[in-house]
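Just to be clear, the model below is a prediction. Sequence and coordinates:
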Amino acid sequence: MNAEQITQGRRQPTAQEFRDMQASPEFGELRSKFRSFAFPMTVAFFLWYVVYVLVASFASEWMATPVFGAINIGLIFGFLQFVTTFVITYIYVMFANKNLEPRQAAIRQKMEG
């Protein structure tokens, strides 16, 4: 191991070690766990957004229906888009802390020593 391979007390893996790790079962499991969350959540949010756009386009009179004061259904739907974003972010952080971080830490430890 030369000086270039040690960075701030950690070993710098070689390019071949990165390729080997990418092909490893541990990395495959990490990638699978991430995708099992990210793809369905992305599709769900995208569909929710498309529904919002379609309803705003084709049912604009309904979206303009007042709920209270100057607040109408369209504003509530728009606000819910932001709420959904924050909820998904929170759920992802909880999921990542429980399911991804331990796997990432194990891979990092194996790679850097």
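Alright, I've got the coordinates. Note that the structure is predicted; figures quoted are calculated from it, not measured. Numbers count the residues shown, from 1 in each chain.

CA atoms for contacts and neighbours, from now on please.
OK.

got a list of what Asn97 touches?
With contact set as CA atoms under 8 Å, 6 or more residues apart in numbering, Asn97 has no partners.

Could you verify that it is part of a helix?
Yes - under DSSP: H, G, I helix; E, B strand; the rest coil, Asn97 falls within a helix.

so how far is Met111 from it?
According to CA to CA, to the nearest Å, Asn97 stands 20 Å off from Met111.

Show me the longest helix that occurs in the protein.
helix 25-58 (DSSP state H).

can I assume Gln22 is in contact with Gly28?
Yes - between Gln22 and Gly28 a contact is recorded at 7.3 Å, counting by CA atoms under 8 Å.

try it against this one:
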Amino acid sequence: MDEDVVRERDARAYEAVHDAADFKELKRRYKNFVVPWTITFMVWYLAYVACNNWARGFMNTEVIGNINVALVFGLLQFVSTFVIAALYGRFANRKLDPLAAGLNAKFKRERRR
């Protein structure tokens, strides 16, 4: 098959998927999850950095033995990253993947035309 014909067919298929209401819904759902969680994580991270710079007395407070607030906050950075990743995985499986599968099927149908 001619390469130009394949490109033309692929371009039409991509346009059909891009124009689909499900694609717009997929983008909306993705943004509605990612933007708030990104902002939340960045605020949490910047608060941690700010406290390390300007609230050293608080961050040096011992919690248990030699474990201080700074160490706990640092470990919570890792925990929060994994929690957000797990929440995203669950969200994607329930809300994004079904739409994406439908769009993938639509793309394949359009490509065969």
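Yep, that arrived. Bear in mind the structure is a predicted one, so any value in this text is a computation, not a measurement.

Now do the longest helix of the first structure: distance to the chain's middle.
Distance, stretch centre to chain centre, for helix 25-58 of the first structure: 9 Å (CA atoms, centre = their mean, to the nearest Å).

now stretch 9-29 of the second structure
With CA atoms, centre = their mean, you get 20 Å for stretch 9-29 of the second structure.

tell me the centre residue of the second structure?
Residue closest to the average C-alpha location in the second structure (CA atoms, centre = their mean): Val34, at 4.6 Å.

Count the residues that sit near the counterpart of Ala50 of the second structure in the first structure.
Mapped onto the first structure by TM-score structural alignment, Ala50 of the second structure lines up with Leu54. Leu54 of the first structure sits with 12 neighbouring residues when counted by other CA atoms under 10 Å.

same check, this time on the one 5 residues further on
Counted with other CA under 10 Å, residues neighbouring Ala59 of the first structure total 12.

Arg94 of the second structure matches what in the first structure?
Looks like Arg94 of the second structure aligns to Lys98 there (TM-score structural alignment).

The aligned residue in the first structure for Ala20 of the second structure and Leu30 of the first structure, how far apart?
In the first structure, the residue paired with Ala20 of the second structure is Ser24, using TM-score structural alignment. Using CA to CA, we find Ser24 of the first structure at a distance of 10 Å from Leu30 of the first structure.

so how far is Val43 of the second structure from the aligned residue in the second structure for Phe82 of the first structure?
Correspondence of Phe82 of the first structure to the second structure, assessed by TM-score structural alignment: Phe78. Going from Phe78 of the second structure to Val43 of the second structure by CA to CA gives 15 Å.

go on, Asn60 of the second structure?
Relative to Val43 of the second structure, and taking CA to CA, Asn60 of the second structure is found at 21 Å.

neighbour-wise, which of the two wins?
Legend: neighbour count by other CA under 10 Å for Asn60 of the second structure and Val43, higher for Asn60 (15 against 12).

Excluding covalently adjacent residues, which one is nearest to the equivalent of the more buried one over in the first structure?
Counting by TM-score structural alignment, Asn60 of the second structure lines up with Ala64 in the first structure. Once flanking residues are discounted, Ala64 of the first structure sits nearest to Asn72: 5.5 Å by CA to CA, 6 or more residues apart in numbering.

and Trp62 of the first structure, what does it touch?
Trp62 of the first structure makes contacts with Ile73, as judged by CA under 8 Å, 6+ apart.

where's it relative to Leu47 of the first structure, distance?
Applying CA to CA to Trp62 of the first structure and Leu47 of the first structure gives a distance of 20 Å.
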